[in-house]
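J.: Predicted model follows, preceded by the sequence.
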Amino acid sequence: MDELPAASSVQGHNDRRNSTSSQEESTGSELSDSMEVTNEACKETYDENADHQDSAWMYKHHPGATDAVLSCPACFTQICFVCQAHARFAGQFRALSVMHCELTEDVFAFGKKSGLLEPIDNSAMQPNGKNVFRAVVCSECGTKVGVMDQENVYHLFHVLTGS
C-alpha cells in the first residue's frame, strides 16, 4: 500500500509553488516596465519624415532611371544605385559609378579560345587595351563583384539585384 507523504513535505511543496508564482508576478511587472521604456525609446527615435528624406537624398545623388539596385552577394552592402542591364547577358549590369567597391591589381582579358575572362600578368598587357579589365571587389568583405574596363565602365555580374 502506498504511503501518503508527510504533511511537512506537502507544505514544503506548496511553499515552493507559492514562491514561484510570486517570482512570476514580479517578472511580469518588470516586463511591463521594460516594455514601457522600450515604447518611449521608439517614440524618441522614430522619424515620420525619414522615408521622404531618404528618397530626396537618392534623387539628389543618383538622378535618372535604373534597371536595378545592386548589392554584394556576401554582405548585402549596396554597391550601385544607377545601372543598365546588359542587353545579351541576364544578370549582368553596366554602371559608370559604384559605391563600397575597390579595384584590385588583378588584371583579366578575354581568352582567345575560351572567350572567358582569364587572369593575365600586368607586364604582359595587350596593346589593344579594350580587352583588358581590372577586378572590382566589395570594400566591406572583399567579394569579387565584377570588373572595370579601360573606359572606366563597371561590368557587374556577381551581384544581387533589387528594385
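T.: Yes, it's here. Residues are numbered from 1 along each chain as shown.
J.: going forward, measure contacts between C-alpha atoms and count neighbours the same way
T.: Will do.
J.: those helices in this protein, which residues are they?
T.: Ranges of helices in the chain, per DSSP state H, are 7-45, 50-61.
J.: Spatially, what comes nearest to the most centrally placed residue in the chain if we skip its sequence neighbours?
T.: Nearest to the geometric centre of the chain sits Phe76, at 2.3 Å (Cα atoms, centre = their mean). In space, and not counting its chain neighbours, Phe76 is closest to Leu160: 7.8 Å by Cα to Cα, 6 or more residues apart in numbering.
J.: In contact with that neighbour, which residues?
T.: By Cα atoms under 8 Å, 6 or more residues apart in numbering, the contact list for Leu160 reads 70-73, 76.
J.: putting a second one here so we can go through both:
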Amino acid sequence: MEPEASKEAEKQPMDAEAGDPADPRDLVSSDDEIDYSVEPEFYDPAVDDVDERWAHKQRKGRTSDAVLSCPACFTTLCLDSQRHEKYVNQYRAMFVCNCKVKINQILREGKGKRKNRKVTAVDSTTPEVENKGPVYHPVCCEICSTEVGVFDEDEVYHFFNVIPSNS
C-alpha cells in the first residue's frame, strides 16, 4: 500500500464490522431512538408522596431544622436535627441513621480560652484520660467512613461535617 493511501485510510471513520468508511452524518444519537410519548416503566408519580409519609413517620411528629447528609457519599445521616444557636454549620441530634461511633477513640476539648478550644484525640489506654473534662467519640458515615461529627457522654450527636437540606 502506498504511503499516501494509508494516510487517507486513517483519516476516514470506519465501520467496526464491515471495514467500509462511514459518514459521520449517518450516525444516530440514542436520544433519537427514544419514544418520549410513552411513560417509562420506572417512573412513579406517587413516589414523592410515599417518601414524604415515610419521613413524617420516622420523625414521629417532631420538627427538624435540617435533614443531614454525608458530604462524601450523600447518604442520609439524620432526619431530625437542631441547628446550633451560634455556629450555623453545626447541628445536634439524638436519633440518627447510617452513623458509626468509634467507641475505641476518645476526643477531648483542649485547654485554653473557651473560644479557641479544639477537640483533640487522646489514647484511651493512658491513665490520664479519666476525669479530665467531657469525653467525645468520633462519628463516621457508615457507608464511606467519612468523619461527620462527635458523640458525647449525654448520648447526643454533634454534627459539623455534613450537608444540611431543608426538611
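T.: That came in fine, so what should we check first? Everything numeric here is computed off the predicted structure, so don't read it as measured data.
J.: hmm, back to that, just checking, which of the contacts of Leu160 of structure 1 belong to strands?
T.: Among these, the members found in strands (DSSP state E) are 70-71.
J.: out of the contacts of Leu160 of structure 1, who's nearest Asn152 of structure 1?
T.: Using Cα to Cα, Leu70 comes nearest to Asn152 of structure 1 of the contacts of Leu160 of structure 1, at 18.0 Å.
J.: What residue in structure 2 is paired with the closest one?
T.: By TM-score structural alignment, Leu70 of structure 1 lines up with Leu68 in structure 2.
J.: Looks like its match contacts Leu77 (just checking).
T.: Yes: using Cα atoms under 8 Å, Leu68 of structure 2 is in contact with Leu77, at 5.5 Å.
J.: and Ile75 of structure 2, how many neighbours?
T.: In this structure residue 75 of structure 2 is Thr, not Ile. Each residue near Thr75 of structure 2 was counted by other Cα atoms under 10 Å, and the total is 18.
J.: actually Val136 of structure 1, not the one I wrote
T.: By the measure other Cα under 10 Å, the count of residues near Val136 of structure 1 is 23.
J.: Tell me who's in contact with it.
T.: So Val136 of structure 1 contacts 101-104, 144-148 (Cα under 8 Å, 6+ apart).
J.: What does it correspond to in structure 2?
T.: So, by TM-score structural alignment, Val136 of structure 1 is matched to Val139.
J.: Setting aside sequence neighbours, what's the nearest residue to its match?
T.: Val101 (4.5 Å).
J.: Can you give me the neighbour number for that neighbour?
T.: Val101 of structure 2 has 18 nearby residues by other Cα under 10 Å.
J.: Just give me the match in structure 1 for it.
T.: Aligned partner of Val101 of structure 2 by TM-score structural alignment: Leu103.
J.: I'd guessed that match sits against Gly142; true?
T.: No: under the criterion of Cα under 8 Å, Leu103 of structure 1 makes no contact with Gly142, lying 10.3 Å away.
J.: joint contacts of those two?
T.: By Cα under 8 Å, 6+ apart, no residue touches both Leu103 of structure 1 and Gly142.
J.: If we only consider the contacts of Val136 of structure 1, which is nearest to Asp121 of structure 1?
T.: Proximity of these to Asp121 of structure 1 was ranked by Cα to Cα; the top entry is Thr104 with 13.2 Å.
J.: list the contacts for that closest one?
T.: 134-137.
J.: Cross those against strands and list the overlap.
T.: Among those, the ones falling in strands (DSSP E) are 134-137.
J.: ok, so of those, who is nearest Glu40 of structure 1?
T.: The closest of these, once distances to Glu40 of structure 1 are taken by Cα to Cα, is Val137, at 41.7 Å.
J.: measure the spatially closest residue to Thr66 of structure 1 that is not a sequence neighbour to His62 of structure 1 for me?
T.: Excluding the flanking residues, the one nearest Thr66 of structure 1 by Cα to Cα, 6+ apart is Val82, at 4.8 Å. Val82 of structure 1 sits 7 Å away from His62 of structure 1, taking Cα to Cα, to the nearest Å as the criterion.
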